[in-house]
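Novice: Predicted coordinates and the sequence they were generated for:
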Amino acid sequence: MSAATYERHGPTAVIRLDNPPVNGLGHAVRVAVLEGLDRALASPEAQAIVILGAGKGFSAGADIREFNTPRMLAEPTLHTLIRAVEESPKPVVAAIHGVAMGGGLELALACHYRVAAADAQIAQPEVKLGLLPGAGGTQRLPRAVGLETAVDMIVSGATVPAAALRATALFDAFPTGDLAEGAIAFAEGVAARRPLPRLRDRAMAEPRAEGFLAFARNAVTAVSKGYPAPLKCLDAVAASVSQPFEEGLRTERDLFVSLMMGTESRALRHAFFAERAAGKIADVPDDTPTRPIRTAAVIGAGTMGGGIAMNFANAGIPVAVLETGREPLDRGLATIRGHYEASARKGKLTAAQAEERMGLVRPTLGYADLAQADIVIEAVFED
């Protein structure tokens, strides 16, 4: 099965990314999208092109399964694909739903037009892996949303609702109803327009850029705690103001490579993969039936047992807590209550929510009260 499909709806070619679960832009996807683009450009009937994602989103960016493998750098690279899309003589429209993050957003930024579902989520989260957007994101995003918004998004890696960027040049329309149908209709409406708009051609009109960047540098330095990526992100975005587009791309690439080779990013990427590996057990298949957990029990009301019980209560699952005597049981419950009351004082929970969760914790001194629990966890203190 192809990692991207090609269809034609009247005068509009539709290329659909199809790489579950998040349409990562792996090598097979890049090949298939480029083949679809070439097919559309060779077709006299196709006057415009729509790129969209199958499933729950447009694209969450690079395919993590290809990290640290030769396929990540195999042609066509993401840079090659983005340049081909941007240089297309026929208009290319990105239709975004769900998420457009990282390289997925950079691909959309290279399209001539972007339409989106109002509840789509947008982000450049590379900084969280000790990196920066390395496929033009630091140069195109500021031209789309402005310098300040781009700095906030890229330095923090925060996710932003597409609707919050409605007034920017990032989006050209928010179709109602079926997004694919709306994108195709939009593409037909712009098929004959020339010249094709490209974000790279937009001037960076930021008269107060120098002052803002100096302020941002002080703020980022104060919170980055020695991590180089946030300041390198700022340096890359600053190049969008001070340098021509192609020179800015080279600056971005140099900064990206320096971060990629650094120990901080290597450590963050290692942790990223380790967290995902920890959730997988080699001899347990993905299709193993799961058992519903409606009630739980914890044996032991000490520090560990109390914390485990709170996790169940936080998930809305009633949990029995067993101890050997009244005194340690009461002490454990008092500790749990203290934690919830502290969260309420800090505004993390309402008083009602704290009481609701506390009400799910059921103290007991008898093993018989654990008989109907779907899961029992032993957390008894041991010498």
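Specialist: Nice, thanks for sending it over. Numbering: from 1, shown residues only.
Novice: going forward, measure contacts and count neighbours with C-alpha atoms only.
Specialist: Noted.
Novice: Not counting its own residues, what contacts the helix or strand hosting E341?
Specialist: Per DSSP states H and E: E341 is located in helix 326-345. With Cα atoms under 8 Å, 6 or more residues apart in numbering as the test, helix 326-345 has contacts from 301-303, 306-307, 310, 321-323, 349-351, 354, 358, 363-365.
Novice: Going along the chain from that helix, find the next helix or strand for me.
Specialist: Past helix 326-345, the next helix or strand by DSSP H and E is helix 351-359.
Novice: what about the strands in the stretch 101-250 of the chain?
Specialist: Secondary structure of the stretch 101-250 of the chain (DSSP state E, counting those that start in this stretch): strands at 113-116, 121-123, 160-161.
Novice: how many degrees apart are the helix or strand where G306 lies and helix 326-345 in direction?
Specialist: Secondary structure assignment for G306, by DSSP H and E: helix 303-314. With axes from the mean of the first three to the mean of the last three Cα atoms, to 10 degrees applied, the angle from helix 303-314 to helix 326-345 works out at 50 degrees.
Novice: now the strands of the stretch 101-250 of the chain as JSON lines including mean neighbour count?
Specialist: What follows is the strands of the stretch 101-250 of the chain, written out as JSON lines (neighbours: other Cα atoms under 10 Å):
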{"stretch": "strand 113-116", "mean neighbour count": "26"}
{"stretch": "strand 121-123", "mean neighbour count": "24"}
{"stretch": "strand 160-161", "mean neighbour count": "16"}
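Novice: dropping in the other structure now:
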Amino acid sequence: MALYSREDDVAIIAVNNPPMNALSHHVRKDLIKFLKVAEADENVTAIVLCGDGRTFPVGADIKEFHKSVSALGPTIIDIVHALEKSSKPTVAAIHGSALGGGLELALGCHYRIAMSTSKVGLPEVKLGILPGAGGTQRLPRVIGLDNAMKWIAYGHHHPAGVGASLGLIDRIVAKGGDIRRSAILFARSMVGKGLGQRRLSNVSVPDASKVEELMAKHLKEVGLRTRGALAPVVCLQVIKSSALLSYKDGLESERQGMMTLLASSESKAQIYSFFSERQVSKWNAPGIANHATAKPMQVRSIAVVGLGTMGRGIAISSLKAGKKTYVVELNSKALAAGVKYIRGYIETMKKRAQISEEQAAAMQSAIIPVSSYNGIANVDLVIEAVFENMKIKKEIFGKLDKVCKPSTILASNTSTLDIDEIASATKRPEKVAGMHFFAPAHIMLLLENIYGRKSSAETIATIMDIGKQMKKITVLVGNCVGFVGNRMYGYYTTESVFILEEAAYPEQVDKVLTDYGFAMGRFQVGDLSGNDIGYKIRTGLGITHKQQPAGTPERKRGVLRYCPLGDFLVEKGRLGLKVGKGWYKYEGSRTPIPDPEVRKIIDEYRTRHHIVPRDISSEEVLQRMLYPLINEGFKILEEGIAANPWDIDMIYQYGYAWPRHTGGPMYYAFTIGLPQVLKVIEEHWKAAGASEPHWQPSTMLTWLVENHGNPDISQWMPLMQKHKSKT
């Protein structure tokens, strides 16, 4: 709803639709009604539009997208035009955020004032759509084409001060000021002044003459930043129309662009992603607890054991969350180096204005270097971040168990190892869990939390709450080798080298993946991470080329197909970017360059095994790279390791840079159609058999297709649970 009041001669219309004042249908009805009341009242000389509660309207109600109610009158653009046409000065009083449809409302007002702490922006592109209430036509008229293209095509939020510097905001109210009182006084001061040039539909785009140059520039940038995504391109095309067409015709271009995007699978995928981010916080550990029933323990202090790259990032995340942070290294040089890095990074954040002077000082004072486990006896949470070795981790957990107070939670940052086995080294298995951060931990948003067989409800609730405090996308999963992310990713890397054996070179595989939308292909990612990481894991499993007895077939490990090309690379010193050569070569930069030496290694291997390379289509490469991920995802759902398909999709979007506009591996399967996905998987399983178990069709996927075809992704788990309850 909206509320109407008057303060002498100024009408105040306040949106009151908590928590975010979304512009739902009932709100829009009230706004248009109250604008008519204010316009008709002879005692009203000016109108202030504001938000009750925590914020100005943040935008349209996303739940109404793709529903008929979104088209019911009045629309947001009806309100925008009513604000602009008013004969009385209209002033938007912005506090909190004015985003999307909220900023479009403000652009309909003749004037805009904002709190210095406010954020403004048009982020619709992140939902796979565009600003559909005149934003593509109005914003360029205020801040110019170049800036409008940046704001709309990338969808970032901007401080109100930046908006003021560009002419979008007419007055800034200092922190602690009264935005509503300031708006009333400002509105009164505008009474009697001409409104002609304050009506943006009457204004020309200031840099319209540069439209072709700017269009070419931003199309190039969009192509690099948002590979394969449709919405940024359509946004630019529609913004271009603001410089070439009348306001009225530009609005028609905007309407057509919006209809195109709403009909696309991309907008549906990105809206799914928007809600999925919020769903993952509603975690469930079957048979133990869920988000609604479990209460977290209060955590005031966190200890990070191990100050390598990962430990340093975790410590920074802890400090940013306001925790007293003990950093532990038994080696004094390693401790000093780790602390120096952390302190330096805090200063860098301060210089970049990412944190204030006060925050930086608080973070610096919260660092407590420790060189023995006895120094962390009273912390609330320990996060171990040492080398990925079970023996070492169990030894550390045994020591921590002896020195830490009984209430301390012991968490491991392991990326693959069995949490229950780690917990077995302690006498407090109910207090042990996994907290798998992704490198660099202070930048990557994903936190994959793992509960063990004996993890308590309080322990699970606490690690989930800590993830929230660290502002991570925090997903709870069950315990198995590799958990969700790395268990699935293992088959992605396995299939990639099989493709090299048969048909392609690294750059060909990577091009297919970047064309699909990944920022980097599988082999470039391998070089960036370090090819020796996978080699160490394979060494631990005893399957590398060098570990095999004489006479062992190069392409077999027992009954399983194996490709040793990755082993050959590491054994030749091609560890990746850090040494300037891996699957690619690097000449003084991070840019991968196809290397004839790698082709030679692959060609000689093929010749030795009488493999004649064949032509392979991009479609086959994409299917072979992505469908094993999808198949394993269904197996993970079957086993209850992940509670929902969107948990898997958020892990892949935020941990593995899966292109957001396709939703994630599980949503992509739904988009393609489960019957088609299963058909391809079955064909590969029939051809490969037991030597390639990643192609064995998931029981869940098979059952869903046979009984329901391609059900909506929201119904997969309910259908399976109903089926299991009957069997």
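Specialist: Arrived safely, thanks for sending. All values reported here derive from a predicted model rather than from experimental measurement.
Novice: TM-score for the pair, please.
Specialist: TM-score for the superposed pair, counting by TM-score structural alignment, normalised by the length of structure 1: 0.82. Supporting figures: 372 aligned residues with a Cα RMSD of 3.9 Å.
Novice: can I get the strands of the stretch 101-250 of structure 1 in CSV with distance to F174 of structure 1?
Specialist: As requested, those are exported to CSV (distance: least, Cα to Cα, whole Å):
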stretch, distance to F174 of structure 1
strand 113-116, 5
strand 121-123, 13
strand 160-161, 12
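Novice: So which bits of the helix holding E341 of structure 1 are buried?
Specialist: 329, 332-333, 335-337, 339-341, 343-344 (16 or more other Cα atoms under 10 Å).
Novice: What's the average distance for the helix holding G306 of structure 1 when superposed on structure 2?
Specialist: When structure 2 is superposed, helix 303-314 of structure 1 averages 8.0 Å from its matched positions, counting by mean Cα distance after the TM-score superposition for structure 1.
Novice: now that helix, how far from the centre of its chain.
Specialist: 29 Å (Cα atoms, centre = their mean, to the nearest Å).
Novice: ok, which stretches of the stretch 301-450 of structure 2 are helices?
Specialist: 309-320, 332-351, 357-365, 390-403, 419-423 (DSSP state H, counting those that start in this stretch).
Novice: So A289 of structure 2 sits against Y451, correct?
Specialist: No. Taking contacts as Cα atoms under 8 Å, A289 of structure 2 lies outside contact range of Y451: 10.9 Å.
Novice: So between these two, which is more surrounded?
Specialist: Each of A289 of structure 2 and Y451 has its neighbours counted (other Cα atoms under 10 Å); Y451 has more, 27 against 17.
Novice: Quick check: the gap between the more buried one and A303 of structure 2.
Specialist: Computed as Cα to Cα, to the nearest Å, the Y451 of structure 2 to A303 of structure 2 distance reads 20 Å.
Novice: ok, now A46 of structure 2?
Specialist: A46 of structure 2 is 57 Å from A303 of structure 2, by Cα to Cα.
Novice: And these two? Which one has more around it.
Specialist: The residue with more neighbours, out of A46 of structure 2 and A303, is A303; 30 against 25, by other Cα under 10 Å.
Novice: I'd like the distance between that one and S365 of structure 2.
Specialist: 15 Å.
Novice: now swap in D647 of structure 2 and tell me
Specialist: Distance from D647 of structure 2 to S365 of structure 2, by Cα to Cα: 36 Å.
Novice: If you count surrounding residues, which of the two has more?
Specialist: Between D647 of structure 2 and S365, counted using other Cα under 10 Å, the more crowded position is D647 (25 against 13).
Novice: Could I get the full set of helices for the stretch 51-200 of structure 2?
Specialist: Using DSSP H, counting those that start in this stretch, helices in the stretch 51-200 of structure 2 cover 76-85, 101-108, 135-154, 160-165, 179-190.
Novice: Give me whichever of those is most buried.
Specialist: Sort the helices of the stretch 51-200 of structure 2 by mean neighbour count, taking mean count of other Cα atoms under 10 Å, and helix 101-108 sits at the top with a mean of 28.
Novice: Please report how far the residue opposite V99 of structure 1 in structure 2 once aligned lies from W151 of structure 2.
Specialist: Counting by TM-score structural alignment, V99 of structure 1 lines up with S97 in structure 2. Note on S97 of structure 2: its distance to W151 of structure 2, by Cα to Cα, is 15 Å.
Novice: again with W685 of structure 2
Specialist: Taken as Cα to Cα, the span from W685 of structure 2 to W151 of structure 2 is 47 Å.
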